[in-house]
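# coords please:
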Amino acid sequence: MNWQIPRLEPGDDFPPASQALPALSPFPGLLAAGGQLDADTLERAYRQGIFPWFSPGEPLLWWSTDPRMVLRPEQLHVTRSLKKSARRFGRSADWHLRIDTAFPRVMQQCGAQRADTGTWITPDMLQAYTTLHARGLAHSFELWEGDALRAGLYGVCIGRMFYGESMFTEVSDGSKTLLMALCGFCLRQRIDLIDCQQQTDYLAQMGAAPIARDAFLHHVAQATRQSAVPGWQYDDSTFLTDCARWL
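So this is what the prediction gives:
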């Protein structure tokens, strides 16, 4: 069977997500290759349920997987050990939870932590997402120990739709605590779904589950038309309030 995909030129429209390669293909969910990696293209892609994912040396690849892994914030699974860690991070004078104070550093650390297995966070991608961040469409959740950044999570938020991209941690339960912070924030801001893109055991253990791509795209179309989240101010007391249900 011929598994060809469209080759995009800069500025080309994306093909419909339904044309992505099927589950039985060598690359299930692969939609197109090429095009341009910039903030405008990324915003168009996310509004259509499409995301970039590739490694250095590969062409620019665009994906729309079916099913799609998502996390409903209220379904976050919090273990006893995570609850203990999150309490410590939220209540200790040495630890602080922040939003958007070091977005480029979070992206760089996410890439560095995956250097041994290859990373899709190339310099061009860092620049494109940093531009999205400057537009108020990309955000980072951060865990600090004093002046040291110990864990981070970043993603894209358009309207009331959050697309999780990557996370890193240098401490036990650091990234899981930030995922809890993200879920609490989403519940407060009426964000009903967090896109997790790929199915992994880690995400499943945290409460994520796959849904059909058609259902995902329907939600994206509705959520991205809603008003933007009004503010991304955050501190330790906000975390404790947002996450009280789990703590």
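# When you work out contacts or count neighbours from here on, use the C-alpha atoms and nothing else.
OK.
# burial of the nearest residue to Pro22 once chain neighbours are set aside, as a residue count?
Spatially, and ignoring its direct neighbours in sequence, Pro22 is nearest to Pro28 (5.1 Å; Cα to Cα, 6 or more residues apart in numbering). Counted by other Cα atoms under 10 Å, the residues lying close to Pro28 total 16.
# where do the helices sit along the protein?
Here the chain has its helices, by DSSP state H, at 39-47, 80-91, 103-112, 123-134, 174-188, 201-205, 213-223, 236-242.
# Could you say which of those is packed most deeply?
Counting by mean count of other Cα atoms under 10 Å, helix 174-188 has the highest mean neighbour count of the helices of the chain, with a mean of 22.
# How far off centre is it?
Relative to its parent chain, helix 174-188 has a centroid offset of 12 Å by Cα atoms, centre = their mean, to the nearest Å.
# Show me what it is packed up against.
Helices and strands touching helix 174-188, by 3 or more Cα pairs under 8 Å, 6 or more residues apart in numbering; DSSP states H and E, are helix 80-91, strand 138-145, strand 148-158, strand 161-169, helix 236-242.
# could the ones you listed go into a markdown table alongside distance to Pro59?
Below are the helices and strands packed on helix 174-188 laid out as a markdown table (distance: least, Cα to Cα, whole Å):
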| stretch | distance to Pro59 |
| --- | --- |
| helix 80-91 | 39 |
| strand 138-145 | 23 |
| strand 148-158 | 22 |
| strand 161-169 | 19 |
| helix 236-242 | 40 |
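# one more, for comparison:
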Amino acid sequence: MSNINWLGSQDEFPNPIDCPDPDPSVPGLIAVSERIYPGQLARAYQMGIFPWYSENQPVLWWSPNPRMVLKPSNFKCHDSLKKTIKHFLSDPQKNICVDDDFGAVVRSCATTRRKDQDGTWITHEIMDAYTDLHEQGHAHSIAVKEHGRLIGGLYCVAFGGMVFGESMFSHQTDASKIALATLTAWCKQQQVEMIDCQQETAHLDSLGASPVARDEFLAHLQVALKQTNIEIPWKFDKAILRHWL
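Just a heads-up that it's a prediction; the model follows:
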């Protein structure tokens, strides 16, 4: 990674538009830092850059090309998920809680085992950094609960009219899909046109996400950051899921 920028606490990120791939052998890797410095995470998101690394690695900052995104209008609410939503809405013991369980949702995303995946990229440093964003009003959680117990959820980042999906988890079948269906319904209501999914996976593809060129993503980001009609603070409940029925 000899050509990658190593950032100190006062250094700015290279612009992905001007400096798309400093090291072609590691496509999408924009910069590296020893740690996540104060204010750095917020600046990164507003430039279309995000951290993704493992324990005992330096912080790796990415802006991949192409970029996986989910346009809320393209969300695939399959018949089986619609059936699950109907049961969810009719059960008074099942609820959606927004932003009141942020730490619990992030910890669950970090500790829930996933098929064909060893470990997690959600380190203690990541938890602390996103908790700071949450306290600033820029990171949000959607918790899916049954009898008051957390059974699924997701957390995301938002600036202006741009939403960046981070991680989901399920302790019950389709619980993470319920969380994503909730988020996409809210995004449609708020005229959010794109949810960043960062990197392509078969699971996201099955739900309607698709890759776009980095230039297209970054151009949309600059417009979305100026969007001012978004409801703040986030306030919605499970009734918003009726959008998909």
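# Once you drop chain neighbours, what's closest to the residue nearest the centre of the first structure?
The centre of the first structure sits closest to Gly164, judged by Cα atoms, centre = their mean, with a distance of 1.1 Å. In this structure, Gly164 of the first structure finds its nearest non-sequential neighbour in Gly155, 4.4 Å apart by Cα to Cα, 6+ apart.
# The one you found - how many residues pack around it?
Gly155 of the first structure: 22 neighbours (other Cα under 10 Å).
# And for Gly152 of the first structure?
Gly152 of the first structure has 31 neighbouring residues, counting by other Cα under 10 Å.
# Aligned counterpart of it in the second structure, please.
In the second structure, Gly152 of the first structure lines up with Gly153, judged by TM-score structural alignment.
# so that match touches Ala175, yeah?
Yes - using Cα atoms under 8 Å, Gly153 of the second structure is in contact with Ala175, at 6.8 Å.
# What separation is there between the residue nearest to Pro22 of the first structure and Pro59 of the first structure?
Distance of Pro28 of the first structure to Pro59 of the first structure, given as Cα to Cα, to the nearest Å: 17 Å.
# Val171 of the first structure now?
Counting by Cα to Cα - Val171 of the first structure and Pro59 of the first structure are separated by 34 Å.
# So those two - more neighbours on which side?
Pro59 (13 against 10).
# show me what contacts the more buried one?
The contact partners of Pro59 of the first structure, taken as Cα atoms under 8 Å, 6 or more residues apart in numbering, are 33-34.
# Looking at the second structure, name the residue matched to it.
Using TM-score structural alignment, the equivalent of Pro59 of the first structure in the second structure is Pro58.
# Look up how far Met47 of the second structure lies from that match.
In terms of Cα to Cα, Pro58 of the second structure sits 20 Å off from Met47 of the second structure.
# for Asp99 of the second structure, same thing?
Computed as Cα to Cα, the Asp99 of the second structure to Met47 of the second structure distance reads 24 Å.
# residues touching Ala112 of the first structure, list them.
Thr119.
# do the same with Thr131 of the second structure
Contacts for Thr131 of the second structure (Cα under 8 Å, 6+ apart) come out as 102-103, 139.
# quick one on the thing from earlier: shared neighbours of Gly153 and Ala175 of the second structure, anything?
Residues touching both Gly153 of the second structure and Ala175 by Cα under 8 Å, 6+ apart: 144, 169.
# The corresponding residue of the second structure for Cys186 of the first structure and Ala181 of the second structure, how far apart?
In the second structure, the residue matched to Cys186 of the first structure (TM-score structural alignment) is Cys187. Counting by Cα to Cα, the separation of Cys187 of the second structure from Ala181 of the second structure is 10 Å.
# next one: Arg113 of the second structure
In terms of Cα to Cα, Arg113 of the second structure sits 22 Å off from Ala181 of the second structure.
# Lys71 of the second structure now?
Going from Lys71 of the second structure to Ala181 of the second structure by Cα to Cα gives 12 Å.
# Same check on Cys156 of the second structure?
If you measure Cys156 of the second structure against Ala181 of the second structure using Cα to Cα, the figure is 14 Å.
# Over to His220 of the second structure?
His220 of the second structure is 22 Å from Ala181 of the second structure, by Cα to Cα.
# Could you tell me which residues make contact with Ile49 of the second structure?
30, 61-63.
# now the first structure: which of those match?
When the contacts of Ile49 of the second structure are mapped onto the first structure and checked using both residues aligned by TM-score structural alignment, their matches' Cα atoms under 8 Å, the preserved contacts are 61-63.
# check contacts around the residue mapped onto Ile232 of the second structure from the first structure.
Correspondence of Ile232 of the second structure to the first structure, assessed by TM-score structural alignment: Pro230. If a contact means Cα under 8 Å, 6+ apart, then Pro230 of the first structure has no contacts.
# Could you rerun that using 10 Å?
Listed by Cα atoms under 10 Å, 6 or more residues apart in numbering, the contact set of Pro230 of the first structure reads 159, 189.
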